[in-house]
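> generate coordinates for the sequence data below:
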Amino acid sequence: MNIWGAALTLFVSTYMGEASLPGVAVAITKGDQVVAVQGFGHDSAGAPITENSKMAIASVSKSFTALAVRQLADAGKIDLDRPVFDSRVTPRQLLSHTSGISDRTLPEKSLPQPDSPEGAVERAREVLRSAVPDGQFRYTNTNYHLAARLVELASGEKFNSYLRSHVFEPLGMRDTVAIDVTPRDLPSDYRRGFGYAYGFSVPLTEPDRFVAGSDGVITTAADMAKWLAAQQKLAPQDRMGWEADSQGRLRHNGIWFTSTAGQVLTPSGYGIAVMSNSGIGLGNEGTHALENGIADIVDGKTPAEPSSYRLMIDLVLAGLTLLSLALGVRALRRPRRLDKAWQVLRFVPLGVLLALPTLLGLLYGGGRDITFYQLAHYSLPLVVWLGVSSAMNASVAVVRWVR
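From the prediction side, this is the model:
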């Protein structure tokens, strides 16, 4: 047992309680040695999370795709700086999200979903022709969908098969697989993750999405420990698909609507991987704070006190929903004649509701794309509040117009 085992268990358990995370798996390495692998909580079937529980790592998968591209570049089969797909975009720009493609130019979640990397390229043809790499960072899954197709073209193998043969198996990651589409391709022993609303965690099926290359790796904490240990043997230029933070840590986070994950390499030589079976939502934007706390513990520091506004946000939205309902009923029971121009304002909540996926992406998600169905996974209480407010206000407006 490591010297900080008790502190680690206390911190993770406390964080899970504060953030309402049903299950978490953690892997920690020092250099190329595995020092801790542990599961906490339970899965959606009620079974304990262990080091062998299959969990989604979402966009942490991008670092696996980047390694595959790097392997083929080292073998002379991919030129990182030569434009691909009849465009001005290079593989290096795809991997660094500087291709000029974004969720605004290609809304990858709300467009019809491809079922293969080849289909992803066809979907992106027009955007690729007009893309102008300008050095600006614009995060989008499309870049890594295209990178997955590059791996196929350069290797002559299907992308997921390439990862299995050239990444997973050489590292001994025997319980790790990569998939093309959720939920269709999820392993039979994968347990659904959770959504969250009003203080309750509810098992949900991940929405239908194309994830090859971008966020399609399903793995275990035991296998992620092997992956982290292998990173210490790579030269810095080979660690593509990672990002440096303000503290000099290399990291990448991942979010599904039913799972969250993250990985960190610290300057002190530790590797940390965290996987949770609770999806992204208001007040739960990923495992970033959990990773930071674990990093502080292994470095001998005192982590920040775990806290979460997840429940508070949902309770506020519940209160607003009840208030909207009460005010609407009162207005219907005691209708007053108002200028019709003022009545138009009652349709503002409906307009906000209809525009919410776009507004959320522009104002809060850095321009990311999201569908209305996925938005309900992200925050059902927010959708319910705006829905109730829209219905009551529209009803009042119609009654008053008639009167």
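> all contacts plus neighbour counts: C-alpha atoms, from now on.
Fine.
> OK, contacts around T371?
T371 is in contact with K109, S110, P357, counting by Cα atoms under 8 Å, 6 or more residues apart in numbering.
> spatially nearest residue to the residue most central in space within the chain, not counting backbone neighbours?
Relative to the mean C-alpha position of the chain, the nearest C-alpha, by Cα atoms, centre = their mean, is the one of I255, at 1.5 Å. Residue nearest to I255 in three dimensions, not counting chain neighbours: A58, with 5.4 Å by Cα to Cα, 6 or more residues apart in numbering.
> for T219, same thing?
T176 (4.3 Å).
> tell me if I'm right that the one you found and D223 touch.
Yes. At 7.0 Å, T176 counts as touching D223 under the criterion of Cα atoms under 8 Å.
> how long is stretch 52-66 end to end?
Length of stretch 52-66, first residue to last, Cα to Cα, to the nearest Å: 25 Å.
> mind checking how far that stretch is from the chain centre?
The chain centre lies 10 Å from the centre of stretch 52-66; the measure is Cα atoms, centre = their mean, to the nearest Å.
> for stretch 11-21, same thing?
Chain-centre distance of stretch 11-21: 19 Å, with Cα atoms, centre = their mean.
> for it, list every residue counted as buried.
Neighbour-count burial for stretch 11-21, counted by 16 or more other Cα atoms under 10 Å, picks out F11, V12, S13, Y15, M16, A19, S20, L21.
> hang on, the third one in a helix?
Yes. Inclusion of S13 in a helix is indicated when DSSP: H, G, I helix; E, B strand; the rest coil is applied.
> tell me, how many residues neighbour the residue nearest to I255?
Counted with other Cα atoms under 10 Å, residues neighbouring A58 total 24.
> equivalent analysis for A304, please.
A304: 13 surrounding residues under other Cα under 10 Å.
> name the element it belongs to?
A304 is part of no helix or strand, with elements assigned from DSSP states H and E.
> same thing with V398?
Element membership for V398 (DSSP H and E) is helix 380-402.
> what's in contact with that helix?
In contact with helix 380-402 (Cα under 8 Å, 6+ apart) are residues 197-198, 314, 317-318, 320-321, 324-325, 328-329, 331-332, 335-338, 340, 343-344, 346-350, 352-353, 375-376.
> that helix: which residues count as buried?
Of all the residues in helix 380-402, those buried under the rule 16+ other Cα under 10 Å are 380-397, 400.
> contacts only, for the residue nearest to I255.
For A58, the contacting residues are S214, D215, G216, V217, N253, G254, I255, W256, S259, T260, A261, by Cα under 8 Å, 6+ apart.
> please give me the structure for this one as well, since I'd like to look at both together:
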Amino acid sequence: MTRLFLVLAVLLLATAPPAAAAPAMDLDGYVRSHLDHTGLPGAAVAVTHNGDIVRVAGYGHDATGAPITASTRLPIASLSKSMTAFAVLRLGIGLDEPVTRYLPEFRLADPRGARITVRMLLDQTSGMADSTFPDLKLAQPHSLAEAVARLRDAPLADEPGARFHYHNPNYEVAARIVEVVAGRPFAEYLRTQVFGPLGMTGSTSVDAPPAGTEGYVRAFGIEVPVSEPDGFTGGSHGVLSTAADMAKWLSAQRDGGGVVSPASAALAHTPAPGRDYALGWRVQDGKTSHTGDWFSHTAAQVLLPGGYGIAVLANTGMALDNEAELLAQGLASLLEGGSPEPAPPAGVLADRVLAALALVAVGLAAIGVRRARKRRWWRIVPPLLPLVPLVFLPQLLGWVFAGRQGTYTQVLYVWPGLVVALGVVALAGLTVAAARTRVLVSGTRGRDQEESDPTRGDAQWASANRRSGS
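I've put the predicted structure just below:
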């Protein structure tokens, strides 16, 4: 009887319809669709799952027209901070020790700087901030030693440890600690002690963008190729990497990859209570991530609760959106079972609005010039008002973006559509103001008034007759 049941069970299993296979996630299809819908010229993507590599690939092209592949080296910008944090953790130094213990040269204009610890650098609570030391607007250093030396003029925005301020010099100081403690250049330490053990043979760290580094900026939906402007990147946002290497980096986040201990890797992903920034990573809504921006490239890395890791390197620069982050968010949704739909970046939509406003301003200026007939000085002022935001644009954007200030040229890289639209509106207003000034100074009246005054011609004819009669 038992044998009969076994035979029947085998027959039932053999004749049962096969279970439907789980639909494969079309990562390639989604990335290609994203590039098509958003106009992103190119991207490199890495996806891992519980330490295994799911996909590494390149899509689109770079600014020279060459195809982007899994081995194309691209800037990862501020994703570099997580690697600097790993380098510091590998040293095994005391995170709660004062920076001056390891770096006696570290001095700020504020004496409270002596209380800044290594941990405060890595979780960006040192009190240093762009609002008090706008490093992008200042003369750029050429080494980590120079970057630390220039901080002697830096005030503090807050008491050390009190508040979070995203500030690149925090990681420049951290990288300098690595140099001094390890006794070798920071880039060499990363290469031999972080990249080497992980097999990241295509990665390197630079103190400035390599000559000829080109990406894109967007202006009114058009991708414009540009060269990356010069600036100091060491320690905070200077790593160049590939999709293949970023997959190895994501895999190392599970247990440290032999570079740091599993406990140290977990520490790098764990913010202090009440905060969301850990050591080179931000933790929000259950996801551990970080973004990066150069003026011509963007990057994003994400660790999902389900064990997936995502890295995206894109060749369009910072704007209202980090375009690498948009693509990474879409991939995250796809991996979590969602059905994301690619959409135009907010910057493209904003540029369309700005273009419409600029056209309206030109039309109003044409009408204003024709009607510049009232001789009142105060009417000259309103058309000049658009000059104010144009002149003070870097300061205004610094206020909007939590004190992170740049130069006017840098603003042009970040949002060229805004600068062009404001320029058109300001020029239109200036034209109207000039026409009203001419009327005020010369005493002439506008063409529209002459045409609309039916008695003007009769009065001139009568006056002429009186003069001839006399």
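> that older thread, distance between the helix holding V398 of the first structure and the chain's centre?
When C-alpha coordinates are averaged (Cα atoms, centre = their mean), helix 380-402 of the first structure and its chain have centres 32 Å apart.
> mean distance of it to its aligned residues in the second structure, please.
If you overlay the two and look at helix 380-402 of the first structure, the average distance to its match in the second structure is 1.8 Å (mean Cα distance after the TM-score superposition for the first structure).
> which part of the second structure matches that helix?
Following TM-score structural alignment, the aligned partner range for helix 380-402 of the first structure in the second structure is 416-438.
> ok, stretch 154-169 of the first structure next?
Going by TM-score structural alignment, stretch 154-169 of the first structure sits over residues 181-196 in the second structure.
> can you check stretch 201-221 of the first structure too?
Stretch 201-221 of the first structure corresponds to residues 223-243 in the second structure, going by TM-score structural alignment.
> count the neighbours of I3 of the first structure for me.
Neighbour count of I3 of the first structure, defined by other Cα under 10 Å: 8.
> can you tell me the SS state at it?
Three-state call for I3 of the first structure (three-state DSSP): coil.
> how close does it sit to T9 of the first structure?
Separation of I3 of the first structure from T9 of the first structure (Cα to Cα) stands at 12 Å.
> my guess is S53 of the first structure meets T220, correct?
Yes. With contacts counted by Cα under 8 Å, S53 of the first structure reaches T220, the gap being 5.5 Å.
> look at the two and report which has more neighbours.
Per other Cα under 10 Å, whichever of S53 of the first structure and T220 has more neighbours is T220, with 26 against 23.
> that one reaches K54, doesn't it?
Yes. Taking contacts as Cα under 8 Å, T220 of the first structure lies within contact range of K54: 4.9 Å.
> what do those two both touch?
Both T220 of the first structure and K54 are in contact with D175, T176, where contact means Cα under 8 Å, 6+ apart.
> how close does I313 of the first structure sit to T176 of the first structure?
For I313 of the first structure, the distance to T176 of the first structure (Cα to Cα) stands at 35 Å.
> no, scratch that, I was asking about L80 of the first structure
Relative to T176 of the first structure, and taking Cα to Cα, L80 of the first structure is found at 27 Å.
> all strands for the first structure, in order.
Taking DSSP state E to define them, one finds strands in the first structure at 23-30, 33-41, 55-56, 177-178, 181-182, 194-197, 200-203, 209-210, 217-219, 243-244, 250-255, 260-265, 270-276.
> so of those strands, which one's packed in deepest?
Most buried of the strands of the first structure, by mean neighbour count (mean count of other Cα atoms under 10 Å): strand 55-56, with a mean of 30.
> what does that one rub up against?
The contact list for strand 55-56 of the first structure, computed with Cα under 8 Å, 6+ apart, reads 190-191, 216-220, 259-261, 275-277.
> now the helices: where do they sit in the first structure?
Here the first structure has its helices, by DSSP state H, at 5-19, 62-74, 91-95, 117-123, 125-130, 141-155, 159-163, 221-231, 288-298, 310-333, 340-343, 348-363, 372-378, 380-402.
> same list, those, but as CSV with distance to D43 of the first structure please.
Shown next, in CSV, are these (distance: least, Cα to Cα, whole Å):
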stretch, distance to D43 of the first structure
helix 5-19, 13
helix 62-74, 25
helix 91-95, 33
helix 117-123, 31
helix 125-130, 40
helix 141-155, 27
helix 159-163, 26
helix 221-231, 14
helix 288-298, 19
helix 310-333, 20
helix 340-343, 49
helix 348-363, 29
helix 372-378, 18
helix 380-402, 21
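> out of those, flag the one nearest I28 of the first structure.
helix 221-231 (6.3 Å; Cα to Cα).
> re earlier: now the contacts of T371 of the first structure: which count as buried?
Neighbour-count burial within the contacts of T371 of the first structure applies to K109, S110, P357; the criterion is 16+ other Cα under 10 Å.
> map the first one across to the second structure for me.
The alignment partner of K109 of the first structure in the second structure, by TM-score structural alignment, is L136.
> quick check: the counterpart of Y15 of the first structure in the second structure vs G337 of the second structure, distance?
Matched by TM-score structural alignment, Y15 of the first structure corresponds to H34 in the second structure. Look at H34 of the second structure and G337 of the second structure: by Cα to Cα, they are 17 Å apart.
> give the contact list for L334 of the second structure.
Taking Cα under 8 Å, 6+ apart as the test, what L334 of the second structure contacts is M25, L27, P340.
> conserved subset of those in the first structure?
Using both residues aligned by TM-score structural alignment, their matches' Cα atoms under 8 Å, the first structure keeps these contacts from the contacts of L334 of the second structure: L27.
> including distance to G199 of the second structure, could the contacts of L334 of the second structure go into a markdown table?
As requested, these are exported to a markdown table (distance: Cα to Cα, whole Å):
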| residue | distance to G199 of the second structure |
| --- | --- |
| M25 | 28 |
| L27 | 25 |
| P340 | 33 |
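> contacts only, for the residue nearest to T219 of the first structure.
By Cα under 8 Å, 6+ apart, T176 of the first structure lies in contact with K54, F168, V217, I218, T219, T220, D223.
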